[in-house]
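Visitor: What follows is a protein structure lacking sequence information:
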């Protein structure tokens, strides 16, 4: 993409309404524009990153054998009355009526709807286990929407639901989801720590939140610093293996890590003092096992091996896809702007032409652009007639991981400058070598 043809409305000044870094940088970098309190339009670059995050989630869900679907954003209230949650959910639910006076609601979550789909089409234990999920827009009418996409009213969420015959099977599904989430977050360049949490309105006994440590986090967390040494890495997991998934669960959840709602001072004090940490965290996902809470209330049963009708065991698993952009920026930025991890960057590299209109510089940039595209990479070429300082500032602000700088002086020596956004380190390379280095870097990105 050439910047002269792209819609990227960057701002030079910090927006007065932005209270935290991610909100400020998303507005300044032209990723979003506020439409109403807690509701945003996603501009081309923001939308592009959103789709990259969504694709990673889809790929990891597919790897685990989970099936994608799509449910409506507007639900009938009848199902919520049936489950008993219509009144219990509170004022965050946006309630409305259609022209026939029927009670409707804008989906805040979809346990009732998915349970109704299941009970309508599944009647035998032979069809289990089953995990269905969607990535869909949700709405919760927050009292005080703030912090941009971190605490918005409309948000893009992955919500998945497992149906199993027994508690043991459902707990394997729980463990399997924990594994998929660990891999998902690491691919996005995030360390998200699974922490024992409170189930809230969702119900159930088992739940873990995945939190990214950040000073601006809304949750107070307590943890053993040893959990930050854990990494999923490139290990191979058999998702059908109870033992494999349970081993990962044990490795990542036995060290003390809890949100403030479940914090236990006695257990925390048993952690060696030098490893005790108290910090803030940003929630980016949560998994639940809630047993037969919904299946019993809504008649979601199957015929078991003994011929008897039995309520299925269920769980749900959410990832805040849109809030992930904010979390990544909170965890990865500096005073100049965003620093995107390679796995989620909107463009793989930026090309800066220091002398637009110079025949040799223009030709070199065009050649680099074409060479990167031929290798399957997606460059952003700043071909604007803008001062070099302005071009560098824009590239730093939008945070592409790598920048190739092309100028007449370097070309006389047969080199361009390749710069790493994260470290600021630069090296001079022949154009072909710069392209090959970028190809090697991205070849290692899942």
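Guide: It's in. Just so it is clear, the structure is predicted and the values come from calculations on it, not from any experiment.
Visitor: C-alpha only now, for contacts and for neighbours.
Guide: Noted.
Visitor: buried sites along stretch 300-319?
Guide: Of the residues in stretch 300-319, 300-304, 310-319 count as buried by neighbour count, 16 or more other C-alpha atoms under 10 Å.
Visitor: If you could redo that for stretch 90-110, that was the one I meant.
Guide: Judged by neighbour count (16+ other C-alpha under 10 Å), stretch 90-110 contains these buried residues: 93, 94, 95, 104, 105, 106, 107, 108, 109, 110.
Visitor: biggest separation within these, which pair?
Guide: With distance counted by C-alpha to C-alpha, no two of those lie farther apart than 95 and 110, which are 14.7 Å apart.
Visitor: Which strands and helices lie in contact with the biggest strand by length in the chain?
Guide: Secondary structure of the chain read by DSSP state E shows that its longest strand is strand 276-291. Strand 276-291 sits against helix 167-187, strand 206-213, strand 219-224, strand 313-320, helix 321-331, with contacts defined as 3 or more C-alpha pairs under 8 Å, 6 or more residues apart in numbering; DSSP states H and E.
Visitor: Pasting the second one now:
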């Protein structure tokens, strides 16, 4: 993408309303624009990040056996009355009446809707296990929306819902999602730490929050160093519905839970010291980005989501739900990866993986070489951002650092005269020169 043809409204000054780093940088780098309290327009640059995160989540959900559908943002109140949650959910639910005076709501979650889908079409235990997920906008009427996308009212969420014949099967579905989440966050360059959690208004008796480690996180975290060392992104996890697969998942799940992890609210220092050798004890800050629940018959029983069991009797499906805050992850990643100059995107989710800076736009040789390298990068399957603006060099460098392009290539008259281009690593700030003739080889490598 040529910057002169792109819509990237960056700001030089930090808006006064932005209190935390991610909110400041998302506004300054042109990812979002506030529309109303807790509601944002996602500008092209921010939308590219959302899509990158969505794609990783989608790949890992599909790999774990979940099946995608799309549920509505507007939901009927009658479904929520069936489950008993319509009056209990509280003021966070935005309740609406249509022109026929029917009660609707802007969905804060979708247990009722997906249970209705299940009870309509699934009749036999032979159709289980089943896990349905969607990536959809949700709305919760926060009393005090703040911190940008970290605590907004409208947010993009991946929510999955599992259905099983019995508790053993449901707990195995829970383990699938638990392990898929560890893979998902690590693929984004993050370290996800699962912690036991309260079930809240979702309900149930088994729940874990997934915290990612970030220096400016909202909660204190105490954890075993194994969470930093384990390579989940490349781990071979058997997600098949075989005895071998179930056994492996149970062993991995139990292995993870043997390690200590707690937020400062639930931290037990004596237990931490007893469970974790001193050299592996870690303390830091973290941000919640995912939450999973097993709640059995909480929704299937009152809503009549029954299936015919193997013995010819109707039984209630056993259910779980699994959420990831997609839009919240954008803010969380920035909190985890930034410096004084701007965002430092992990390479897996950067909107543009290569920045080309023309130090002298309008110079025939500089323009020709930049065009050539830009075309080579496109043909190599990369996503280059070419700063071809008629701006001073300092402004171009500042923009590239602010928006966090991981690898930056600088072309200027002096370099061309010497037959070299400069390459800078955004994260380390290290620079090196390579011969112009070796660019294509370097790119492939």
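Guide: Right, received. Where do you want to start? Keep in mind that what you see is a predicted model, and the values were worked out from it rather than measured.
Visitor: TM value for the aligned chains?
Guide: Counting by TM-score structural alignment, normalised by the length of structure 2, the TM-score of this superposition works out to 0.95. Behind it: 440 aligned residues with a C-alpha RMSD of 1.6 Å.
Visitor: In JSON lines: the helices and strands packed on strand 276-291 of structure 1, plus distance to residue 422 of structure 1.
Guide: Compiled in JSON lines, those are given as follows (distance: least, C-alpha to C-alpha, whole Å):
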{"stretch": "helix 167-187", "distance to residue 422 of structure 1": "17"}
{"stretch": "strand 206-213", "distance to residue 422 of structure 1": "19"}
{"stretch": "strand 219-224", "distance to residue 422 of structure 1": "27"}
{"stretch": "strand 313-320", "distance to residue 422 of structure 1": "25"}
{"stretch": "helix 321-331", "distance to residue 422 of structure 1": "12"}
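Visitor: Figure out which of those is closest to residue 33 of structure 1.
Guide: If you check each of those against residue 33 of structure 1 by C-alpha to C-alpha, helix 321-331 wins as the nearest, at 13.8 Å.
Visitor: Please narrow the buried residues of stretch 90-110 of structure 1 to those residing in strands.
Guide: Those of the buried residues of stretch 90-110 of structure 1 lying in strands (DSSP E): 94, 95, 104, 105, 106.
Visitor: which residues touch the first one?
Guide: When the contact criterion is C-alpha atoms under 8 Å, 6 or more residues apart in numbering, the partners of residue 94 of structure 1 are 105, 106, 139, 140, 141.
Visitor: can we see that at 7 Å?
Guide: When contacts are counted by C-alpha atoms under 7 Å, 6 or more residues apart in numbering, residue 94 of structure 1 touches 105, 106, 140, 141.
Visitor: Export those as a markdown table, with columns for distance to residue 87 of structure 1.
Guide: As requested, these are exported to a markdown table (distance: C-alpha to C-alpha, whole Å):
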| residue | distance to residue 87 of structure 1 |
| --- | --- |
| 105 | 12 |
| 106 | 14 |
| 140 | 14 |
| 141 | 15 |
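Visitor: Relative to residue 52 of structure 1, which of the residues you listed is nearest.
Guide: residue 140 (24.1 Å).
Visitor: How many residues are close by that closest one?
Guide: Look at residue 140 of structure 1: counted by other C-alpha atoms under 10 Å, it has 20 neighbours.
Visitor: do the same with residue 268 of structure 1
Guide: Neighbour count for residue 268 of structure 1, taken as other C-alpha under 10 Å: 19.
Visitor: Many thanks, we can stop here.
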